[in-house]
Structure formats: structure tokens, C-alpha cells
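output the structure for:
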Amino acid sequence: MSSKSMDLIVVLTSVLALLFAQTINGVTVELIHPNSPSNPNRNQFDWIRQAYNNTRSRAAFIHSRLLGVDDSSKFKTDMIPNGGGYIMKYSVGTPPFETYGIADTGSDVTWTQCQPCTDCFPQTPPIFDPKNSNSYKTTPCDSDACSIFGSICSDQKVCQYDITYGDQSHTAGDVATDTLTIGDGSFTDVMFGCGHNNSGFPDVSSGIFGLGYSNVSFVKKLRNQIDGKFAYCLSPQPDSKSYISFGTDAIVTGADAVSTPFAVSLDKTIFYWLSLESMSAGDKNFPVKQSSTSDTSDQTGNVIIDSGTMLTVIPTDMFNSLKSELTKQIPATPIDDPQGEFGLCYSTSDKFEAPKIVAHFSGADVSLSSRGIFQQAGEGISCLTIVPDQHLNIFIFGNLSEVDYLVGYDLKAKTVTFKPADCSKF
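Have a look, this model is predicted:
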């Protein structure tokens, strides 16, 4: 073969490699709102009530994980896990098989229900059968992958996982690898959980898509292929579009973009910790007085940013001050929540306008969208979507405080960037 032919082959190979890299480095897919009209079991108000219970259970569960104890039973509920999570469509296997997972920065393991289902929750989409995938492989017990994902071994020497969440929902099955397809990007040999024994999840999802920071997370394992970047844009409206992007599609810049560093716990690396210095309502500022239970690495953090939690949880004393100031600035009379859950509610007939609420992070002031800070929680009642921590000492920046923003995570720079955005346009 001539040197010119060899040079041509090298050039063509480089071009094909570049095209492939572009395909997997920039992908965007739509997210489904937990109260989407596509959910046949939706109720106009149940989702926000489920979100309240989800937030309480999740805070208690995170608290127990950080302290190494199990006190999550204090807030056990009958809620469904996606009471606060947006659902992401992706595909697994070769040929691609469409499935749905709750996009969750507070979870690291990606898993989906698999055939044969020993004990599975009902789901609307068909269940993935690994026998139909040419690229599916189980993980041997003696592999390095098994040691970081799980330590259970089956009689067939296949690595197993077993996870129980804070609301006692559960998944267990095989640790496996397969091709995951997101939009027009494909990722080969991705480690995930093939769940054969699962309970407590909503029928509109098939499992969880883990976006946390640990070594088993999709975004951490494939950080080189996606350049360590992902971003989401969430709409509070059930019938409006939301989306999530990876790689070059997830670069968040612009004059109105603000960034704050995130930290990771030394022993619990799933969560993204931000430093919340204060919150303000109008011209009144309320500093954070309590510290977090987290022992972080190179930076400090006191609040977890969590796409899987809908409400924002702040220190009780800060909440009381914020509530007191809001009642002064809002020209309407507060009413009690009939279910005794939300701390500040008004009649929807009052047509009130709330003052601007700003979360002041280290280096970034984020003005919360008016469409997220109050939500209709029942017929004729609208409630504040910020709640007190009830002395659990766990603070969470939930997704209703992130709506109408493009929120970008950069795992290399260790920053979270907020940019105001219309999520219906992408």
C-alpha cells in the first residue's frame, strides 16, 4: 500500500473518530415533569403533596447516611419516589431498548427493571430483557467493578447489588454493563444495575438514572467522554418542556451566568455540596447560622443541590425569619395548610405577588423563579415551596428553586453554574 493511501486512511480514521466524539460529547434529551399530562395517574395536587413527603423522607435518609445510623423511619411515608423527580428517557442494549429513569443528582447508581422479574413494580413501558441485547454482560464477582459497585455474589459468581432508599423503596439485581443511548449519543460498556427484585417506584419510570458524584455514577464513570459536564433546565409547569444535556451541549456561559464551587464529602461522595451564605426577601437578608453535619474536602459546603428533591429545606431559624418577613411584604392574609404540612400558605383568590427571594451562594446570587417558590397545594391554596429542616441539620436546594434556570455541573472545575433560561426553548 502506498504512503498516500496510508495517509488517506489515517485522515479518514481521524475524521470518523472526530465525528464519533462529537456525537457522544454533545447530547440533549427531554425530561418529563413528575406531574406530566403523559402520566395517566396524575392528580392536580397529589404530586406536590408527594413532593413534600419525598423531601422529608429524603432529608432524613441523607441525615442517616452521613451519620451512619438509620433514623429515616421518622419520616417514612407512602409517597412514591418521583414525587420530586423529573424522568429521563434513554435506551439500553443493542439494539437500543427504550427505558425511563428518574434523573437524580442525589443518587449514584443507574438501574432499570429487568426480565426475568422475580418481584417488580408495575411499569407502563415494557421491561428490558437482557437476553435481547447483543452487548449485555454481567459483571464477575472478582472484578474491580464489582468491588466499587457491590460486594454481593450470586451462586453463578455474578456481582449483585442491593439498595434500599429512604422511603423503603428497594432494588436488587445483577451488576452489568451494556450500551446506553441518550438522544443521538451512544456510550458503550456502561455499568448499571439490572434489577430483578424492585418495589415502591412509580409506573411511569423504570428505575433511576444516577447523576451523583461517586465512582459508579454515569457522569463520573464517563466524565472524559462528556468532558465532565452535564446540565439541566427544569420547568415548573407539567405541560412545558424540561431537558438535560451532556458534554458540549452542557456548557453554561454568558453575562448573566453565575457560578459557585461545589464540594464533596470525604466519606460520602455522592452529593454535591454548595455553600449557602444567606437568603434574602426583598431587602432583608437572613444569614445561615447553622453548620452542616458534612465533613467536606478542599472546600466547605452546607447545602446539597439535589435534582431528585422538589422542595428546598433550610435551617429552621432561617425559615422562621423568612416566613415572618414574607408575611410583612405580601399584602394578603396567610391561611393554614389543611394537612398541616407547608409552613406558609395563601388563598389563590388573593392573587398576591411574592417579593424577590434570593439564595446567596459563595460567589453566586440566584434569584428564585416566582413560578417555583409558590405552588398550588390544593383547591384554592398556594404554599411556599421552602420548608424548615426540623432540626435534622440537613439543608437541600431542591429543584423547584432551580426552575427557569439552566443549571450546569462541571466535574473538572468543581462548579455549579446558574443561568436564567426559558426551558421550553432548546
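
every contact and neighbour count from this point should use C-alpha atoms.
Noted.

tell me how far Ser91 lies from Thr188.
Per C-alpha to C-alpha, to the nearest Å, Ser91 is found 12 Å from Thr188.

before we move on, what about Leu8?
Distance from Leu8 to Thr188, counting by C-alpha to C-alpha: 28 Å.

so for those two, which sits in the more crowded spot?
Taking other C-alpha atoms under 10 Å, Leu8 and Thr188 do not tie; Thr188 has more neighbours (16 against 12).

wait, is that one part of a strand?
Yes - under DSSP: H, G, I helix; E, B strand; the rest coil, Thr188 falls within a strand.

so how far is the one helix or strand Val175 maps to off the chain centroid?
Element membership of Val175, judged by DSSP states H and E, is strand 170-182. Put simply, strand 170-182 sits 18 Å off its chain's centre (C-alpha atoms, centre = their mean, to the nearest Å).

what comes into contact with it?
Contacts to strand 170-182, defined as C-alpha atoms under 8 Å, 6 or more residues apart in numbering, come from residues 27-29, 89-94, 96, 135-139, 146, 149-150, 158-164, 186-200.

just the residues you listed: which are in helices?
146, 149 (DSSP state H).

and this one, please, so the two structures can be compared:
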Amino acid sequence: MGRLVATLVLVMCSAACSLARAHGGGLRRGVERANMRGRLLADAAVAGGGGGVVPIYWSQPLYMANLTIGTPPQPASAIIHLAGEFVWTQCSPCRRCFKQDLPLFNRSASSTYRPEPCGTALCESVPASTCSGDGVCSYEVETMFGDTSGIGGTDTFAIGTATASLAFGCAMDSNIKQLLGASGVVGLGRTPWSLVGQMNATAFSYCLAPHGAAGKKSALLLGASAKLAGGKSAATTPLVNTSDDSSDYMIHLEGIKFGDVIIAPPPNGSVVLVDTIFGVSFLVDAAFQAIKKAVTVAVGAAPMATPTKPFDLCFPKAAAAAGANSSLPLPDVVLTFQGAAALTVPPSKYMYDAGNGTVCLAMMSSAMLNLTTELSILGRLHQENIHFLFDLDKETLSFEPADCSSLS
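Okay, here's the model as predicted:
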């Protein structure tokens, strides 16, 4: 129970603020990437015709990567956040920092660290950027985990087989209670400051091994390394053309099937955010209520009057096993996106063992996030063992079933 619930507790309290801001503000993609490429000299093997492979691992309850920063290299660990706007890590000296497993990054001990000057296009692309008294670019941003502020700089990063000089946030004041031992965040969002934006990658992909698979690595692949196996199981859907201010990757949901039950999402609630932070998936309320009803009928047992928090629908495991329809296997949930791209969620992924003899529906209503617009979210649990490929030139998302642990 702890892994999934911990993720929900970690992110749900700040989700409404973070997602709302993502639709109306944030790092400005309008800054031309040419400005970034001229100053941030990504390794040719990654940014050019080659590629990079980054092993990522499950660290309850999120996926992380190990990396080094600076010369000589200093170790760090970071949460991998698909919609994250930029790369940042905690630095010393630190006025207010959360606890992390590794030492704070000491920029004065790195011969390759360079502070970002005020007035550059890069500095001005940061929200709430200011100029410190010594002419160094300062920033303050809201993240999915809380507010963080510090100074901008560049240094040498090594993450997996990828090596590059990256611009990053050197955080020295964070209103964040914890980051699960991580030093910071590696964002992959559609912004100039993200890892993907700075690597000038025209494509990237990731594949998440099941979180319960002990010792099995997941993978993030950059550039030419980002390829699907192909075949009949691969599907492709266009990415939603979001505003220049949004770091999100979104797709259009056209239909939901639960066995023979067809559920049509409302026209104004068909946009789905693909994200690696949320543990479960969220559906607009009308679609969720229809799924909830269909699951209850299919289980054939009375749901718990008080479901296990934060879930909305739970059953005693014994009652579900002995329910009126217990002899029939539960059907798959099939999400169909624009272009007839179908993603199948088996019962093992949408019926979650919440412990204490309880199973719960691992889907929830997005109404509980108090968003200003109706939005669905494809959560991490329903992405496991699926290889997702983001083609940034074609503006498409392709995916296929895969053994993710074999890709790293």
C-alpha cells in the first residue's frame, strides 16, 4: 500500500497549483533553441547522430537516475519528471534545504561551473528571474513538489552514457519537505531548460519496469537510441499542440472500453496529460463514474462503505473473490487515443492490492484535483512495461508493450 499511497500524498496536495500554472505560465519555449545550442555544448554522441541511454530505477515511490555534476565529478541523484521544466539540484551553501542522501553540490569545488549572467536569453526564459547584486541570474519556480529558488549556472553533467554541459538551477532555498532522498529533479518537458531541450534531442523514449520488480532497471533513451521495436503492436497518436508556456505532453482521448461497455469522454474532457509523477490515472468525473459503476457490476460484490484513502472504490479481497461474477475474469480497460492508438490496461494494473485484505480501483476522478479545466492524467502505474517514444519533430507519441528491464 505504501508505495502508491505515498506518491499520491506527495503530489496531490500541490497538483492543482502546479498543473494550473503549467497551462498559464512557466518556462517560455519561445526562446529559440538556437540560443541554447550556441552556448550549451552537448556531447556529439548524444546531440548529434548518436544517442544516450540512461538507466533509471524505482526508489519508492518514484523513478530516479544517478548522475554526476562538475569537474571533478560530484555524485547526485534526481527524480525523473516527464513534464518537468528544467534540471535542478540542491547546492551549498544552502539557506533552507530538504534532506538528501548525497552531499550538496559544491559549485566552488568544480572547475567547470559557470554562473549564468543576468540579461541573457537563457536567464530571461526563467519565471520570476531576477538579477542578484553580483550580476548572477537568480530564479524562483513552483514545481510539482513545492517552491524552490536559487541561481542559474552551467556545468558538466554525466547521466548514463550522456555527457553534456547543461544549464541548471542551483537551488539554495526550497519550500519542499522531502524529495525521497533525491538531490533534485531532471525535467524532460517541452522547455529550453529541460534535459531534452538542452540536448537538442529530436526524439526520446522511456520504459518503466514494474515498480514491484526488485532489481530491474528501467530506461530513458535519448536521440538515436530512442527507437521502438516496431511491429503490429506499436501505435501512434499526435501530441496536443499546447501553448509556448506549457512543458506538458498531452494527447487526445477518444474513447474508453471496459469489456463490452463503451464509455465516451465528454468533448471538453478529452485531453490526457502523460506524466511520470502521478501513481494512478485520473479520468474526468463523468468517465470515472462510468468506470466505477462498470467495475462494481463486474466484481459482483458490495464495495466498502469507507474505501481506503485516497481511493474512491475498494472491495474486501475475500468478498471480491466470492462475488456474484467471481467466476468471470475482469475485462481489460482499453483507452483509445486519436488515430485509433489503443492502450490496454489489464485488471492487474487497475485493481490495486492496497493491503489489509483490500483491493481498490487504481483510477480516480480528476475532480478531486480541483483543476480549473477538465483534464485526465495517464499515471505511472498504467505505463509500466510500455515503451513510450516522443518524436518532437513529428509531434507524435508512439507506444508498444515491452520488457522494460531489457532496454537499459
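
ok so, going back, Provide the aligned range in structure 2 for the strand holding Val175 of structure 1.
Under TM-score structural alignment, the match for strand 170-182 of structure 1 in structure 2 covers residues 147-159.

average offset of that stretch relative to structure 1?
Here the mean offset of stretch 147-159 of structure 2 against structure 1 after fitting is 1.1 Å, by mean C-alpha distance after the TM-score superposition for structure 1.

okay, buried residues for that stretch please.
Buried residues in stretch 147-159 of structure 2, counted by 16 or more other C-alpha atoms under 10 Å: 148-159.

ok, stretch 204-221 of structure 1 next?
By 16+ other C-alpha under 10 Å, the buried positions in stretch 204-221 of structure 1 come out as 204-221.

one more: stretch 280-298 of structure 2?
Here stretch 280-298 of structure 2 shows 280-288, 290-292, 294-296, 298 as buried, counting by 16+ other C-alpha under 10 Å.

what are the ranges of the strands in the stretch 151-300 of structure 2?
Ranges of strands in the stretch 151-300 of structure 2, per DSSP state E, counting those that start in this stretch, are 162-175, 184-187, 203-207, 218-223, 235-238, 250-258, 261-263, 271-274, 281-283.

can I get those in a markdown table with distance to Leu381 of structure 2?
Formatted as a markdown table, the strands of the stretch 151-300 of structure 2 follow (distance: least, C-alpha to C-alpha, whole Å):
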| stretch | distance to Leu381 of structure 2 |
| --- | --- |
| strand 162-175 | 27 |
| strand 184-187 | 19 |
| strand 203-207 | 12 |
| strand 218-223 | 13 |
| strand 235-238 | 19 |
| strand 250-258 | 17 |
| strand 261-263 | 21 |
| strand 271-274 | 12 |
| strand 281-283 | 8 |
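
so which of those strands is nearest Met1 of structure 2?
Met1 of structure 2 lies closest, by C-alpha to C-alpha, to one member of the strands of the stretch 151-300 of structure 2: strand 281-283, at 16.3 Å.

so what touches that closest one?
288, 362-366, 375-382.

just the buried ones from those, in ChimeraX syntax?
Of the contacts of strand 281-283 of structure 2, the buried ones go into a single ChimeraX selection, burial set by 16+ other C-alpha under 10 Å:
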select :288,362,363,364,365,366,375,376,377,378,379,380,381,382
